[in-house]
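Asks: Pasted the sequence and its predicted model underneath.
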Amino acid sequence: MTQKKRFLLRLDNKLYEILEKWSADELRSVNAQIEYLLTEAARKQGRWKEDKQQKVVDEQKTETEDA
């Protein structure tokens, strides 16, 4: 497993409450939800480069979560 970078993130209380509800709706922790949202934003902007095999695995994982 890849080592993850730790850092302090300060958020507005209202934004945190929104993230907390959103993450609960998707059965994720707030931390996992923030990481998911940032990863998706990076992909949409073309800044997240990954090999084709990893993309297939991620798409399958997303499809399973949506079902």
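Replies: That came in fine, so what should we check first? If you're wondering where the values come from, they're calculated on a predicted model, not measured in any experiment. Numbering: from 1, shown residues only.
Asks: only C-alpha atoms for contact and neighbour calcs from this point on.
Replies: Noted.
Asks: Nearest the geometric middle of this structure, what residue?
Replies: residue 36 (0.5 Å; C-alpha atoms, centre = their mean).
Asks: Comparison target below:
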Amino acid sequence: MAAPKKKAFALRLDPAVHAAIERLAAAELRSANAEIEMLLREALSSRGITVQHTKKPKRGRPPNSSD
């Protein structure tokens, strides 16, 4: 089972905003992309909008199919 695809799109940011996000991400041991996603989720949550996390695929070998 392949991992769920993430939506990719271009995002234009002010360089100062991007630098601030990179500093925050480094302090929290995240990538800038993951930090932006966390900030967006927090902003949505503060407005009363909950977004479910996509289920991750199960790890390990698939079960044997004994017919």
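Replies: Perfect, I can see it now. Since the model is a prediction, treat every value here as computed from it, not as a measurement.
Asks: What is the equivalent residue in structure 2 for the residue nearest to the centre of structure 1?
Replies: In structure 2, residue 36 of structure 1 lines up with residue 38, judged by TM-score structural alignment.
Asks: how would you label its match: helix, strand or coil?
Replies: With DSSP: H, G, I helix; E, B strand; the rest coil as the basis, residue 38 of structure 2 sits in helix.
Asks: same deal with residue 7 of structure 1?
Replies: coil.
Asks: Contact partners for the residue mapped onto it from structure 2?
Replies: Alignment note (TM-score structural alignment): residue 7 of structure 1 maps to residue 9 of structure 2. Contact partners of residue 9 of structure 2, counting by C-alpha atoms under 8 Å, 6 or more residues apart in numbering, are absent.
Asks: and if you look at residue 54 of structure 1?
Replies: So residue 54 of structure 1 contacts nothing (C-alpha under 8 Å, 6+ apart).
Asks: Right, I'll leave it there.
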